[in-house]
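In: Okay, structure incoming, though there's no sequence with it:
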């Protein structure tokens, strides 16, 4: 099988491991306390609910959190999967890899049958060791990725690389931040490693001086768990996209096959709130062709370098656009990502229902009230035919966050037009919000 699906799983049904927390843990700085580590572990376990869609058709799915079979059955109906073995609730206060180390029978079941095994990313427990993990640990660094981008950019018209510096100490970073703010400059502050918006902050002059200066602001961002403690922060140029509401944040995804060939998957427009990824739209027309070609050419060049250093598997390059609609690469992710799930869903729907699908993911759609998985399923099942009437297919992705203090649900919508996606998203937003008003009326 040609193309990225063949490079990813050979077109075969695969075993999916929800090892998000395992991957993230290897990049948490030593100074992060136990309580924050526990919160990050819990967040990773929730996000691992997306593991059901790590490839076009799973055969076996292993999830750290407890997920009811009804969610997998919903996806299986819509995506025309065969029977899927689900093992959930495998890990709670430990990573999935550590949990599997204590469950040899399940580990043997995963290995049985010789199916391809795909996970969120490579770790010591899965796919670890050798040049692949070395490449992950090198280029997941925003400093190393920036060096690679700067090296490649000269050969790629339409690409502009923001300047970046790494002050030796936090005190020095604070002084540099304050000096830039005094000149009216906005700066992006980054930890060398970070995921899901953690480790990145956009600092405006107004915010810095309102906080009492650079040192006070960095202390606050650390206390708020936006930035990790310790030295080594990166300061990066803020790219101003101007007044355009769309096409601020783009992604290009690709797969490096076992033979080292780079297979493009596609480009998508991400929804980002501040520095926090919220979801993506992929499919025909999601990104204008000229921007998509620019992102693909540069992303393939990045992939060739990653392949030369031994990396195999999924990766992406994220971009922001400037006022001239040039693309500024901001980071590389040598793993699956939220957009990867959207691309997988699009490929599967195009295969079983015919080409032309747009897919939009909503990673954390707020709910107006806390709901158990059973109640959440009933709520979404009532919305399913209403979405269908608008021309959209509703797919649940993260059902375990409905009972969190800030309840939410991860969803995907698929349709053949952006208008249908917009209408279905508006319907879901209104219905989710109305849950709170409904329960208030019962008080």
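Out: Everything's here; your move. No experiment lies behind these values; they were computed from the predicted model shown. Numbers count the residues shown, from 1 in each chain.
In: okay, CA-based contacts and neighbour counts for the rest of this
Out: Noted.
In: can you give me the strands in the stretch 51-200 of the chain?
Out: 58-62, 85-87, 117-119, 164-165, 187-190, 200-203 (DSSP state E, counting those that start in this stretch).
In: With respect to residue 76, which of the ones you listed lies nearest?
Out: Of all the strands of the stretch 51-200 of the chain, strand 58-62 sits nearest to residue 76, with 9.4 Å by CA to CA.
In: dropping in the other structure now:
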């Protein structure tokens, strides 16, 4: 059983590692520990990451010059296709005959594997992962969650979106979800007939329709070990409805690992018990590794919304806390468990100062003429003061913030894409995650003022993505 970070790193460094993800930030614990040799992603790495972590980054956005809503699957496949098209005289030359171990953020897609085979890369993968179709479809997943004892919001699967009937059944506000989707994509709050028209145009039904519950959104990481042990990790408040940061309803806008200290202890304890029960049910089916459980707190009653059976957009930040505490990061434990190496050690579940906040572009397509610089900053006298290089939470002091994933000048931004990710030890939102604090509002305003955005006169070629 692997219990120390040194032992885990030695095991994972035996073969150069490869990860495929939406943005390199999501695998930061693997980068910090030197476990990755290559990262293929949609968004590019921030300045200085290649030198800091000794890895090669291959991304779609720097080549296309567009930050849009390209999916993870399509983005990674396009990057690999471009590497192959470059041939041996270009960046593709470093892949032929190379052996890489997949350190998965999410499951390898068949088209990625085929592209790597075409490049002549020898890929070492975890043993065949258990495929649980019931968890891939939100409609089937909700029914399965209830079958193992979880309490969920009231819901129905409907082939037709009839506002009059749905309002009669669920009230003036209800939530419509497409069967697939993550990070809030495909999730819609409906209050009138007009909200249903664009959902119908896109299609994707039958839809899962749920009653809307006004409450705090809480996420729990859970680790299912190779020996079937289930461990519940630190909770975080999910920032999904913060006004003033440009996010539509349900869109993932970050998390706060300190805010759970201000929530009802009984509600958190109940959520933890449910998460453990779900983990035990998944373990019995053969599932291994991390999964995330999303709850909404209805007073002291946690309602389970859905599971994310993979690493999550908050796993990297949890890993930063774990590294600061000299603990084995959950991201490394996840990969080791997938390879069948059981990991030991009880995780901490206490609240801790760690926040990430995603600020999005509002308005039509634009080109970035100027943008604030990334790295470590401090807000002083109403201005952002650059304090040096910063890659995540570990560089932050109590009053600092790190700015990540800022678009380069010349990049085209489509509506709703992230402008910047703010990382800090101090809170930026109210405890329920619904509004910016005064310092958070000031920081967001200063950041937005640092952008110069030029409207585009001609349509963007990839605009169909949004």
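Out: Happy to help now that I have it. Please read all numbers here as calculations on a predicted model, not as lab measurements.
In: Overlay them and tell me the TM-score.
Out: Once superposed, the chains reach a TM-score of 0.68 (TM-score structural alignment, normalised by the length of the first structure), with 371 aligned residues with a CA RMSD of 4.4 Å.
In: that older thread, in CSV: the strands of the stretch 51-200 of the first structure, plus mean neighbour count and distance to residue 44 of the first structure.
Out: CSV is the format used below for the strands of the stretch 51-200 of the first structure (neighbours: other CA atoms under 10 Å; distance: least, CA to CA, whole Å):
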stretch, mean neighbour count, distance to residue 44 of the first structure
strand 58-62, 23, 14
strand 85-87, 16, 17
strand 117-119, 23, 13
strand 164-165, 16, 29
strand 187-190, 22, 20
strand 200-203, 20, 18
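In: burial measure for residue 99 of the second structure, as a count.
Out: 16 (other CA atoms under 10 Å).
In: Quick check, it in contact with residue 38.
Out: No - assessed by CA atoms under 8 Å, residue 99 of the second structure is found out of contact with residue 38, at 11.3 Å.
In: Need the overlap of contacts for these two.
Out: Shared contacts of residue 99 of the second structure and residue 38 (CA atoms under 8 Å, 6 or more residues apart in numbering): residue 16.
In: May I see the buried residues of the biggest strand by length in the first structure?
Out: The residue-count maximum for a strand in the first structure (DSSP state E) belongs to strand 262-273. Neighbour counts over strand 262-273 of the first structure (16 or more other CA atoms under 10 Å) mark 262-271 as buried.
In: OK, contacts around residue 403 of the first structure?
Out: Contacts of residue 403 of the first structure (CA under 8 Å, 6+ apart): 370-372.
In: Over to the residue lying closest to residue 26 of the second structure once chain neighbours are set aside. Which of the three states is it?
Out: Closest residue in space to residue 26 of the second structure, ignoring its immediate chain neighbours: residue 316 at 5.4 Å, by CA to CA, 6 or more residues apart in numbering. Assigned state for residue 316 of the second structure: helix (three-state reduction, DSSP: H, G, I helix; E, B strand; the rest coil).
In: And residue 316 of the second structure, what's its match in the first structure?
Out: Here residue 316 of the second structure is matched to residue 341 in the first structure, going by TM-score structural alignment.
In: Kindly report the same for residue 229 of the second structure.
Out: Aligned partner of residue 229 of the second structure by TM-score structural alignment: residue 261.
In: How many neighbouring residues does its match have?
Out: 17.
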